[in-house]
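Peer 1: need a 3D model of the following:
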Amino acid sequence: MKPKGAERLRPDAAGLSRAAAILRGGGLVAFPTETVYGLGADACNDDAVAAIFDAKGRPNFNPLIVHVADMEAAKTLVLWNVEAELVARAFWPGPLTLVLPLRDDAPVSSLVTAGLPTLAVRVPAAPVARDLLAAFGGPVAAPSANRSGQISPTRAAHVIEGLGDRVDAVLDGGPCSVGVESTILGLYGHPTLLRPGGVTEETLEKLLGRRLAERHPSEAISAPGQLRSHYAPQASVRLNATDWEPGEARLGFGDVPCDVNLSPSGDLEEAAANLFDALHRLDATGAEVIAVSPIPHVGVGVAINDRLSRAAAER
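Peer 2: Below is the predicted model of the structure:
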């Protein structure tokens, strides 16, 4: 168990230097990406990676994403191909994770891959994440910085509330701009959408010139974010609510009466950026049920509905 309370670091030169030193020493540092806050550790240190699973209470069969500074760094860890080059040039840095065959000489801990022959890698766009990777100088394994299965954090306060006694430091870079985890694209066979996210399926298909396959829910876990129950508040979640029951906390979208509105104007990107913070806020009211307005299942709305459906799943 970590000492009570994590160091809260500013994303300046001193804070970044301190965060990198903690990572080099095998510690855990939460840091903001454009999607959510990640719980980072040296991806090549078995003990440090094991500490991620311990801090989150994460099952060890659930693999981690490794964050790297650039495409060349990714190529030292995975077997690159033409499609990876195409999508990485289009969307990196950014909210897209690629799952590719692991190189035999890749130095990452086997705990990162959960024993799979593939590795999930991405180059984040958030300046604080990029500055931390540069200061550290190596790959950083980083799932979302929350207890396993609970609401993802998009602000430093969310991390401190959930993991304050389980993480060494939090780099406070303010709120995350995208607000839902990265899209995960499998490129170890036919291109497969393993998790919807900030880069839409339609955009990827247009770039690749062919339809993506989709992972069947009954298939074994092959990437993060595939557990049936995930991103869940303490309250139960009722989806597609067009009316409200007494005592429910009301999460709205569009021009509807509610307690918290993801986007009064019906903007899906705004809704995605606000999703997890809104769930944190409503859960803090102590309501037993959070009722959610219907969200259009188009564009980034697909990712929003994916997160909400997992939040609403039986636990």
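Peer 1: when you work out contacts or count neighbours from here on, use the C-alpha atoms and nothing else.
Peer 2: Will do.
Peer 1: list the buried residues in stretch 142-149.
Peer 2: For stretch 142-149, the buried set under the neighbour-count rule, 16 or more other Cα atoms under 10 Å, comprises Ala142, Pro143, Ser144, Ala145, Asn146, Arg147, Ser148, Gly149.
Peer 1: what of stretch 198-213?
Peer 2: Residues Gly198, Val199, Thr200, Glu201, Leu204, Leu212 are the ones in stretch 198-213 that count as buried (16+ other Cα under 10 Å).
Peer 1: the second one - nearest residue in space that isn't next to it in sequence?
Peer 2: So that's Val199. Excluding the flanking residues, the one nearest Val199 by Cα to Cα, 6 or more residues apart in numbering is Thr183, at 5.8 Å.
Peer 1: quick check, nearest of the buried residues of stretch 198-213 to Ile160?
Peer 2: Nearest to Ile160 among the buried residues of stretch 198-213: Gly198, at 24.9 Å, using Cα to Cα.
Peer 1: need the contact list for the closest one.
Peer 2: Residues counted as contacts of Gly198 (Cα atoms under 8 Å, 6 or more residues apart in numbering) are Thr35, Pro95, Leu96, Val178, Val180, Glu181, Ser182, Thr183, Val300, Ala303.
Peer 1: so which strand or helix has the first one?
Peer 2: Using DSSP states H and E, no element contains Thr35; it sits outside every helix and strand.
Peer 1: give me the distance between it and Leu132.
Peer 2: Note on Thr35: its distance to Leu132, by Cα to Cα, to the nearest Å, is 16 Å.
Peer 1: next: the last one.
Peer 2: Note on Ala303: its distance to Leu132, by Cα to Cα, is 27 Å.
Peer 1: let's see this one next to it:
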Amino acid sequence: METKIFKREQLDEAVSLLREGGLVAFPTETVYGLGALATRDDSVKKVYAAKGRPSDNPLIVTVADEAMMRPYAKEVPERAEKLIKHFWPGPLTILLLAKEGALPESVTGGLPTVAFRCPDDQLTHDLIAKLGYPIVGPSANTSTKPSPTTAQHVYHDLKGKIAGIVDGGETEVGLESTIVDLSVNPAVVLRPGKITPEEISQVLGEEVLINRGQVSDKDVPKAPGMKYRHYAPSAQVYVVDQAETFDKLDLDASCGVMATSDLLENLPVPEENKFNLGKNLTEADHNLFAGLRYFDDRPEIKSIYVEGFDQGEESLAYMNRLNKAAGGHHV
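Peer 2: A predicted model of the protein is given here:
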């Protein structure tokens, strides 16, 4: 299969491929998603096959606006309307009770809930609006690998497996959206992202919990990223909790280092074995997946040491992704 790269002026061709049941990757402000018609079971199953993704892992339904979401939700409670008004379009995914029979089980994982997201990207808004139906939108990468933040990342992983990629340039945020579960009370953040639990709590005017538990092998996760190893390159990743620990590491030519610019400056490793995460946590959020992919293309790199952050809710998303990439390995 040829995988075509589409620019804005070729959007109609991408829409036609989706309408015919094909897979088309699309940009968002967070990471690139892998699109298929959410109402077609055969199309959705192609997503699992292309990604090599476990079929019990539910998918996010990506919509152009709230009106497109409503036919697929059992109800849209006032709490959801508040969050939609404040954060959509944007990096917030909202889990609601699904309207029975409205979506195939391949989307919901057989659960009574479904996650909805309206990304802040004009290209993707136009793509879905032209299509007239919601699309599923898991990250457009091989399952367990770092999420893609450029069209080139998607092409690297899925060339020959999907019909096309809408190229919107490099993503802005770099980490997947926050997922908040509104099917329970109080609301629970299932996956941290740029929008923090505190921000959600302020808009709702109520307490918001944070899920810190693990999903067992026999359970179906309520949202993506809760159960399986994620975001990981081939080399073993280690989280470096304290900046001073870098000076004590025995770093050789098989080691890669990902850290902020001040830390990297004086580390005794070759320049090609360094990846600059930026000056601060915000820039590190943006660059984390790109760094993991940089070293994943270097087979001589066997270990990757990555700077950790301890900045409360602001660093929840970064540390969530990094811990999953490292499989819990810290130094």
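Peer 1: picking that back up, keep only those of the buried residues of stretch 198-213 of the first structure that are in helices.
Peer 2: The members of those that map onto helices under DSSP state H are Glu201, Leu204.
Peer 1: among the buried residues of stretch 198-213 of the first structure, which one lies nearest to Gly252 of the first structure?
Peer 2: Of all these, Gly198 has the smallest distance to Gly252 of the first structure: 20.5 Å, by Cα to Cα.
Peer 1: what does that closest one correspond to in the second structure?
Peer 2: In the second structure, the residue matched to Gly198 of the first structure (TM-score structural alignment) is Lys194.
Peer 1: what's the answer for Val29 of the first structure, then?
Peer 2: Using TM-score structural alignment, the equivalent of Val29 of the first structure in the second structure is Val24.
Peer 1: wait, that match sits on Gly160?
Peer 2: No - look at Val24 of the second structure against Gly160 with Cα atoms under 8 Å: they stay out of range, at 11.8 Å.
Peer 1: who has more neighbours, the two?
Peer 2: Applying other Cα atoms under 10 Å to Val24 of the second structure and Gly160 shows that Val24 carries more neighbours, namely 27 against 14.
Peer 1: can you tell me how far the nearest residue to Leu251 of the first structure once chain neighbours are set aside sits from Thr35 of the first structure?
Peer 2: Among residues not flanking Leu251 of the first structure along the chain, Val292 sits closest, at 4.7 Å (Cα to Cα, 6+ apart). Going from Val292 of the first structure to Thr35 of the first structure by Cα to Cα gives 21 Å.
Peer 1: more crowded one of those two?
Peer 2: Neighbour count, other Cα under 10 Å: between Val292 of the first structure and Thr35, Thr35 has more, with 29 against 26.
Peer 1: before we move on, the earlier item: and the buried residues of stretch 198-213 of the first structure as JSON lines, adding distance to Phe136 of the first structure?
Peer 2: Formatted as JSON lines, these follow (distance: Cα to Cα, whole Å):
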{"residue": "Gly198", "distance to Phe136 of the first structure": "26"}
{"residue": "Val199", "distance to Phe136 of the first structure": "27"}
{"residue": "Thr200", "distance to Phe136 of the first structure": "31"}
{"residue": "Glu201", "distance to Phe136 of the first structure": "33"}
{"residue": "Leu204", "distance to Phe136 of the first structure": "31"}
{"residue": "Leu212", "distance to Phe136 of the first structure": "35"}
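Peer 1: those helices in the stretch 101-250 of the second structure, which residues are they?
Peer 2: 105-108, 122-131, 151-158, 197-204 (DSSP state H, counting those that start in this stretch).
Peer 1: which of the ones you listed has the highest mean neighbour count?
Peer 2: Of all the helices of the stretch 101-250 of the second structure, helix 105-108 carries the top mean neighbour count, a mean of 22, counting by mean count of other Cα atoms under 10 Å.
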